[in-house]
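*Asks:* Predicted model, plus sequence, below.
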Amino acid sequence: MTAALTILIDAAQRAPEVARMVTEGLPPEAAHERPADRQNSIAWLIWHAARQQDVQVAELAGTAQVWDTGKWAERTGVDRDSRWMGFGESTEEVAAFRAGDIPALADYLDATVQATVDYVRTLSDEDLDEVIDHTWEPPVTRGTRLVSTIDDAAQHMGQAAYARSLVDADWKAPY
């Protein structure tokens, strides 16, 4: 495996670690609290981090979404089908988001990242350079899309950690 692929895998695997740290001991009501009543909740951030990566990597790989194959709507208690991933949601839609099982959201992110890792392991450096979307300037390569999904998940996990500190004053990140 090349250095580029190894780095992508390492980067992808970090988001679930943060999700587990953030959700450990998190009461369900705190998981759904929206800082200042307008920011994204921890539960929504973890769900969206997983959903956006799941949708985009499934499209790249030509596979079914982990959300569907793993029955994650049922397992997480989230009443949203695979057409939902969080992009462009209104404040009201984010406020209405509820998960019945917060640890299962972290499990779903972990399963999605595993699917991403499995997919990356099938690629070569040449595959990373392939242009997959000509609608952007510059055109988007497979590698760029993967970096984008990994970066999006990382940013949302950072937001989730910050939100945890806002809704739980006694919580301290271990870093």
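*Replies:* Thanks, I have the structure now.
*Asks:* alpha carbons only for contacts and neighbour counts from here, please
*Replies:* OK.
*Asks:* how close does the most centrally placed residue in the chain sit to residue 158?
*Replies:* The centroid of the chain falls nearest to residue 49 when counting by C-alpha atoms, centre = their mean (2.0 Å). From residue 49 over to residue 158 the distance is 11 Å, taken as C-alpha to C-alpha, to the nearest Å.
*Asks:* Could you look up the SS state of residue 132?
*Replies:* What DSSP: H, G, I helix; E, B strand; the rest coil gives for residue 132 is strand.
*Asks:* I figured it was touching residue 138, is that so?
*Replies:* No. Assessed by C-alpha atoms under 8 Å, residue 132 is found out of contact with residue 138, at 11.4 Å.
*Asks:* who has more neighbours, the two?
*Replies:* residue 132 (16 against 9; other C-alpha atoms under 10 Å).
*Asks:* Leaving out the residues flanking it, which one is nearest to the more buried one?
*Replies:* Spatial nearest neighbour of residue 132, chain neighbours left out: residue 141 (5.4 Å); criterion: C-alpha to C-alpha, 6 or more residues apart in numbering.
*Asks:* Put this next to the previous one:
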Amino acid sequence: MTVATELLIDAFGRIQEVVREAVEGLSPDQLAFRADPAANSVAWLVWHLTRIQDDHVCDLADMPQAWTELGWRERFDLPFPAGATGYAHRPQQVAALGGSTAELLLGYYDDVHARTLAFLGGPGGHHLDRIVDTRWDPPVTAAVRLVSVVSDDLQHAGQAAFIRGLLDRRAQ
């Protein structure tokens, strides 16, 4: 395993820690809490970051997404197309995650995380220099795409943790 692969595995592990801390023990109402009508909820943020990771890693691995292959789309029962990741969602779409439970969100996240680690620990981790997108200058490698996912996921996990902090303060 290369140093780059080890760093990516560590980074995705850190995302998992923040996601778990943000979600565990919250009720569906707490997961759906929005600081104002246009704000995101913990549920939406975690669903979105998981969808992005699922979409991007599975694209790199050339395999079906956990969202569809493992039945998460049916379990969430959201009014979105199968390929929706939350990008450019409006407040009404954010509200659709209102019935989510911690178990549902973490179950999906854990499946995606396991697939990510399997990809990085397998052949995918040895081909991080592979060009995956030529629409950019310089072209995007698999490593750069994964760093982008880590960056996006950590930002959204941090936002979810912030909202969790607001909820914890309100409960005191």
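*Replies:* All right, it came through fine. As the structure is a prediction and not an experimental result, all values here were calculated from the model.
*Asks:* Just give the TM-score of the two.
*Replies:* Taking TM-score structural alignment, normalised by the length of structure 2 as the basis, the two superposed chains have a TM-score of 0.89; 172 aligned residues with a C-alpha RMSD of 2.1 Å.
*Asks:* what does residue 143 of structure 1 align to in structure 2?
*Replies:* Under the alignment (TM-score structural alignment), residue 143 of structure 1 pairs with residue 143 of structure 2.
*Asks:* So which residues of structure 2 form helices?
*Replies:* Ranges of helices in structure 2, per DSSP state H, are 3-23, 28-32, 42-61, 66-69, 72-76, 91-95, 102-121, 142-171.
*Asks:* winner for burial among those?
*Replies:* Greatest average neighbour count among the helices of structure 2 goes to helix 42-61 (a mean of 23), per mean count of other C-alpha atoms under 10 Å.
*Asks:* Can you pull out the residues in contact with that one?
*Replies:* By C-alpha atoms under 8 Å, 6 or more residues apart in numbering, the residues outside helix 42-61 of structure 2 that reach it are 19, 22-23, 31-33, 64-67, 84-87, 94-95, 97-98, 100, 105, 108-109, 112, 116, 119, 124, 132, 142, 145-146, 149, 152-153, 156-157, 159-161, 163-164.
*Asks:* same thing but at 6 Å, please
*Replies:* Applying C-alpha atoms under 6 Å, 6 or more residues apart in numbering, the set of residues contacting helix 42-61 of structure 2 from outside is 31, 32, 65, 85, 86, 94, 97, 109, 112, 153, 156, 160.
*Asks:* now swap in stretch 104-123 of structure 1 and tell me
*Replies:* With contact meaning C-alpha under 6 Å, 6+ apart, stretch 104-123 of structure 1 is reached by 9, 16, 19, 50, 54, 76.
*Asks:* mind redoing it with 8 Å?
*Replies:* Residues from elsewhere that reach stretch 104-123 of structure 1 (C-alpha under 8 Å, 6+ apart): 1, 5, 8-9, 12-13, 15-16, 19-20, 23, 43, 46-47, 49-51, 53-54, 57, 61, 66-67, 72, 75-76, 99.
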